[in-house]
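Undergrad: structure here, sequence nowhere to be found:
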């Protein structure tokens, strides 16, 4: 409906912006962020440099758009997996695995986009403020999985630090409350946050290496490693 209400000029602008982003993604896939060059994108699309800058004011402006899109797509993939697992009445342990599998599938299916948002920082680049909210949307579905768990002694220090963080940062508390409204279960909000944080760290460790091609030639599957990590994390939080 919104697209139908746009005029021809607005539709052309959005189409051109989409084509510029696609060209930028091809450059990222070929050579990473270092390969991203607006002048080459303009040449490939048959545009002049000044014409391209009417759509994206700078390389950083284009990076903003690519990073926002990547976070939003990752959040959609994980959110869809969360919805399916809830509909299927899966156990917390099964739900954790479903989310982890979705995280890995998106990352290894779009490695250049994953590394754009989770890889090494781009020198001189400052991400927009709304990036934090988008990153939290990716991790949000993990929170309710851990809320009903019973954290063991091995993760107790992390839970304690998360409790202090929640007490001192209302914004974090608000984010957790969006996903764990009543903080039910032995773990509560602090345990949920600790679980989500550790899940992110565990997943990024293995998935980031796989997306970067570091597992090539090694004698294991990224999926097998992921299953082992998920099982250990579920055990640490007493997920049934």
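TA: Cool, the structure landed. Because the structure is a prediction, the values reported are computed rather than measured.

Undergrad: going by C-alpha atoms from here, please, whenever you check contacts or count neighbours.
TA: Fine.

Undergrad: need the helices for this structure, in chain order.
TA: Along the chain, the segments classed as helices by DSSP state H run 2-5, 8-31, 38-45, 49-52, 59-87, 92-109, 111-118, 131-139, 142-147, 156-168, 170-179, 188-211, 222-236.

Undergrad: ok, residues contacting the first one?
TA: Pointing back at helix 2-5 there. residue 11 (CA atoms under 8 Å, 6 or more residues apart in numbering).

Undergrad: let's bring in a second one:
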């Protein structure tokens, strides 16, 4: 007879709840005023506790920012790896395999960025002077996203993507695997497009962003030069 799983101690559940509450308010601050608007003291005031009390949950603002960055990477990764529906599978089967998967990945990437612009910016811009945007924790989260992109290119199944783990990503990078180079180029091109779009560049130039995005995907998937 299997033993019942042990419940998480009340103290640990309370700690996780407080951390989640802190991050929820921090995301609201981020959306309203950018990373510089995030304030542990202001969060403490909203939660009705003292400022020093929150330092039991986050040592400083940088630690809170890192937690937000890792969460954002995780959410974006999940959006890119989300299982497709039957209609999408049929379309993928009619397509050229890898090309159909790259198209789906590109659209999912853009939609997530459009829906979460403040979190997208947090991923790819140092949020504050002196913040370590290349810490082990952040680098690992970034590799997990690259693992999804590589999984798409390597040939995820019809129903889902099979992401590569961190060791596989590092191996692909160190060996100069063609698929790794392609994944970097796909990600770079998507990031360039999305960053310009979120920054308002296309609106300022009266460019049809949807039409341009479709054209960019065609270049990515139909053999054009990147």
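TA: Arrived safely. Since the model is a prediction, treat every value here as computed from it, not as a measurement.

Undergrad: of all the helices of structure 1, which lies closest to residue 124 of structure 1?
TA: Nearest to residue 124 of structure 1, of all those, is helix 59-87, at 9.4 Å by CA to CA.

Undergrad: most tightly surrounded among the helices of structure 1?
TA: helix 142-147 (a mean of 28; mean count of other CA atoms under 10 Å).

Undergrad: so which elements touch that helix?
TA: helix 92-109, helix 170-179, helix 188-211 (3 or more CA pairs under 8 Å, 6 or more residues apart in numbering; DSSP states H and E).

Undergrad: possible to save the helices of structure 1 as CSV with distance to residue 124 of structure 1?
TA: What follows is the helices of structure 1, written out as CSV (distance: least, CA to CA, whole Å):
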stretch, distance to residue 124 of structure 1
helix 2-5, 36
helix 8-31, 17
helix 38-45, 17
helix 49-52, 22
helix 59-87, 9
helix 92-109, 25
helix 111-118, 14
helix 131-139, 16
helix 142-147, 32
helix 156-168, 29
helix 170-179, 27
helix 188-211, 22
helix 222-236, 32
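
Undergrad: before we move on, the earlier item: ok, which of the helices and strands packed on helix 142-147 of structure 1 comes nearest residue 148 of structure 1?
TA: If you check each of those against residue 148 of structure 1 by CA to CA, helix 188-211 wins as the nearest, at 7.0 Å.

Undergrad: columns distance to residue 117 of structure 1 on top of the helices and strands packed on helix 142-147 of structure 1, output as JSON lines?
TA: Listed next are these as JSON lines, based on distance: least, CA to CA, whole Å:
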{"stretch": "helix 92-109", "distance to residue 117 of structure 1": "10"}
{"stretch": "helix 170-179", "distance to residue 117 of structure 1": "20"}
{"stretch": "helix 188-211", "distance to residue 117 of structure 1": "11"}
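
Undergrad: enumerate every residue touching the residue nearest to residue 119 of structure 2 when sequence neighbours are not counted.
TA: Take residue 119 of structure 2 and drop its neighbours on the chain: the residue closest to it by CA to CA, 6 or more residues apart in numbering is residue 72, 6.2 Å away. By CA under 8 Å, 6+ apart, the contact set of residue 72 of structure 2 is 119-120, 123.
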